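Asks: Based on what follows, work out the 3D shape:
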Amino acid sequence: MKNQSINFIKEGIQKRRIRWILVTSILTVLACILACAMLLLGNTFYPVQDVIQALSGEQIQGVSFAVSTLRLPRMLAGLFAGFAFGAGGYIFQTLLRNPLANPNVIGITAGSSAAAVFCIVILHTSYAVVSIAAVVAGLVTVLIIYLLAKGSSFSIGRIILVGIGIQAMLNAFISYILLIGDEQDIPSAMRWLSGSLNGSQMEELPSLMITVLLFSPVLVLLGKRLNMLELGEQAATSLGVHTDKTRIALILASVCMIAIATATTGPIAFVAFLSGPIATRLAGAGFSNIIPAGLVGVNLVLASDLIGQFAFEVRFPVGIITGLLGAPYLIYLLIRMNRKGDL
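Replies: From the prediction side, this is the model:
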């Protein structure tokens, strides 16, 4: 009987592992297809051979400029920002054990956005300064939310409510900056606030790429400890997890990725909100879904950008499309949580 139970558990783990690998592989292949589509499609369709030659450094009239200067930076920005938003959103939702506890809702993205808009509209600083300001503002926002929500005991609901209040205040600050800013700066700021891959340049991407490549392995290595934290403070501690250190490491890595992504592409709506639940539904529970969530974020951003470019007569920024996808899910989630009494 004991051996049968052990075999049953092993079979279950093996099935979940196979499912996780299969889903991750499919998401990776889909992301590669969408990335290739972004290089091939535009005002002019270029054959695969011409695109490969242009990427290898050969000068082909018309193709080299369109692919290397316009399409490649746009694709890379969507790829790395999508992964940052997806993985970062999953971390916050898992840490706080609430699907509403994502960077968009609890004000972290708004903190980075407020700093970036202030630098763009008021200070007219370089991209490097905008990136630094976005990261610092994101970390400060997390600290303020924690301090204001800290009471006699840790409360997830209190953190979410304080975060929503901070977000409203920061959005008001952003609106004020736009009101007092110069007219010539408003269109670029508004385009950036909607979340857009338009105008992405290669010189702006190294900080985003390095940040994602640096912190993603950290998140993956801490994935098992993150799953243990879901069991509760006492259970995680009994399993040998240093809960405070693990939370700090996860939050710092996630905020840095999200803040740099926000400074690069703007706050692409609902990607951090949707990626975690979709990844968990596809890959199932039992294993860390940080990588699947990041890949879902990549696919959401790349697919939404292609839809925004080619599905309508007027081209829309990627954030508009992700907003159209995410808003109905948010309403559905709020209704479901209200019926369960979680709100």
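Asks: all contacts plus neighbour counts: C-alpha atoms, from now on.
Replies: OK.
Asks: surely Ser131 meets Ala115?
Replies: No: look at Ser131 against Ala115 with C-alpha atoms under 8 Å: they stay out of range, at 9.2 Å.
Asks: Would you mind finding the longest helix in the chain?
Replies: When the chain is parsed with DSSP state H, its longest helix is helix 2-40.
Asks: and the next helix or strand after that one, which residues are buried?
Replies: Downstream of helix 2-40, the first helix or strand assigned by DSSP states H and E is helix 48-55. Buried positions in helix 48-55, judged by neighbour count with 16 or more other C-alpha atoms under 10 Å: 50-51, 54-55.
Asks: swap in stretch 186-196?
Replies: 186, 189, 191-196.
Asks: just stretch 299-319 next, same as before
Replies: 299-309, 316-319.
Asks: Quickly name whichever of the buried residues of stretch 186-196 is closest to Ala253.
Replies: Gly195 (21.6 Å; C-alpha to C-alpha).
Asks: structure for this one too, so we can compare:
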Amino acid sequence: MSRIDFGRPTVLVRNRALSGLVDLRSVVVCALLLIAALAVAVIALATGDYDVSIAEVLQAFTGQAPGLAQMIVMEWRLPRVLSSLLFGAALGISGGVFQSMTRNPLGSPDIIGFNTGAYTGALIVMLTLGGSYAGVATGALVGGMLTAVAVYLLAFRHGSQGLRLIIVGIGISAMLAAFNHWLILQAELEAALAAAVWGAGSLNGITWEQASPAAVVIFAVAVATLAVARRMQLLEMGDDAARALGVRAEPTRLLLLVLGVALTAAVTAVAGPIAFVALAAPQLARRLTKSAGITLVPAALMGAFLLAASDLAAQRLFAPIQLPVGVVTVCIGGIYLVWLLAREARKS
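Replies: The predicted structure is shown next:
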């Protein structure tokens, strides 16, 4: 059954399992973002030092491509392309969670410091304990969680407030960044160089062995986050209104904090701290959908498109030299951040 609302086109979906309004503009935007992300993925799979035709790319998925093309597409390029899409979606969701919690477009894990905390945990493992993949992943998760706990406790006063979270997070991020630099300066030259390159945020050389565990974690956490998205949107109305509608404000906020940090840490564990995707994706998606608040599915698709496009640019701009994708996202994100700050200044 469908119904059109003349204020904003919607479709009423009603069946035994699901009932609710679906915004048509959001559906169209999500479809276009998905098509754009897949188009970038196909280009990334087909182009490089050895070009593969689109037909051979499609044949590779059925195992029918010529031997070399099959290996290039499925073993060399596909892990990186899928990782860029999945990691971008994870960062988009994480940024959406924190911007919704803080009710501020600057409230992302990049700004609040959770990326930096995850990087600190991973660095400690890499430089002091040998740096196995499992160890780095665990260090990133623990570092991100400890940073989140510190920011939450220091910002808590009769309930956590968005602006306090951002200010406290910026301060902790600055201290952790200084500590990270000290760790690198104290390390052996080879280990320091490897840590510094990884710290720029890179998908170079990623394999199925690295991507698969991260994909499982990200998928599970993303599903859990989307399951509480309705409560997140009710919190945007204010704690009193949310409580009146049956949402326990602080427990829900703490759950969202844990889920958002877990998404960021899972990406950081594999690719390093990739900056600005989490900051830009939710706001760009919100402007395209013209929604009243943050919606996570468009944010995820925008994040997937941004990171996949940035990684393609990182591979091709100065080929055969491959840049860390974080270099490209920092350039794009820096322009976006200047525009955002200027826009907020004009508003005030």
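Asks: TM value for the aligned chains?
Replies: Scored against TM-score structural alignment, normalised by the length of structure 1, the superposed chains reach a TM-score of 0.91; 335 aligned residues with a C-alpha RMSD of 2.1 Å.
Asks: Now tabulate the buried residues of stretch 186-196 of structure 1 in JSON lines and tack on secondary structure and distance to Gly232 of structure 1.
Replies: Formatted as JSON lines, the buried residues of stretch 186-196 of structure 1 follow (DSSP: H, G, I helix; E, B strand; the rest coil; distance: C-alpha to C-alpha, whole Å):
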{"residue": "Ile186", "secondary structure": "helix", "distance to Gly232 of structure 1": "46"}
{"residue": "Ala189", "secondary structure": "helix", "distance to Gly232 of structure 1": "42"}
{"residue": "Arg191", "secondary structure": "helix", "distance to Gly232 of structure 1": "42"}
{"residue": "Trp192", "secondary structure": "helix", "distance to Gly232 of structure 1": "39"}
{"residue": "Leu193", "secondary structure": "helix", "distance to Gly232 of structure 1": "37"}
{"residue": "Ser194", "secondary structure": "coil", "distance to Gly232 of structure 1": "37"}
{"residue": "Gly195", "secondary structure": "coil", "distance to Gly232 of structure 1": "35"}
{"residue": "Ser196", "secondary structure": "coil", "distance to Gly232 of structure 1": "38"}
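Asks: returning to that earlier point: just flag the most distant two among the buried residues of stretch 299-319 of structure 1.
Replies: Longest span within these, C-alpha to C-alpha: Asn299 and Phe316, 17.3 Å.
Asks: List the residues that contact Thr264 of structure 2.
Replies: 90-91, 94, 109, 114-115, 118, 144 (C-alpha atoms under 8 Å, 6 or more residues apart in numbering).
Asks: same thing but 10 Å
Replies: With contact taken as C-alpha atoms under 10 Å, 6 or more residues apart in numbering, Thr264 of structure 2 is in contact with 87, 90-95, 109-110, 114-115, 118, 140-141, 144, 218, 272-274, 278.
Asks: Could you do Ser131 of structure 1 as well?
Replies: 112, 115-116, 119, 137, 204, 207-208, 256, 259-264.
Asks: how close does the alignment partner in structure 1 of Trp198 of structure 2 get to Thr322 of structure 1?
Replies: Residue correspondence to structure 1 (TM-score structural alignment): Trp198 of structure 2 is matched to Trp192. Applying C-alpha to C-alpha, to the nearest Å, the value for Trp192 of structure 1 to Thr322 of structure 1 is 14 Å.
Asks: what kind of secondary structure is Phe312 of structure 1 in?
Replies: Three-state call for Phe312 of structure 1 (DSSP: H, G, I helix; E, B strand; the rest coil): coil.
Asks: What does it correspond to in structure 2?
Replies: So Phe312 of structure 1 corresponds to Phe318, using TM-score structural alignment.
Asks: next one: Arg225 of structure 1
Replies: Per TM-score structural alignment, Arg225 of structure 1 is aligned with Arg231.
Asks: Likewise for Gly266 of structure 1?
Replies: Under the alignment (TM-score structural alignment), Gly266 of structure 1 maps onto Gly272 of structure 2.
Asks: Let me know how buried that match is, in neighbour terms.
Replies: As a burial measure, Gly272 of structure 2 scores 30 neighbours (other C-alpha atoms under 10 Å).
Asks: what's the nearest residue to Asn198 of structure 1 if we skip its chain neighbours?
Replies: Arg74 (6.9 Å; C-alpha to C-alpha, 6 or more residues apart in numbering).
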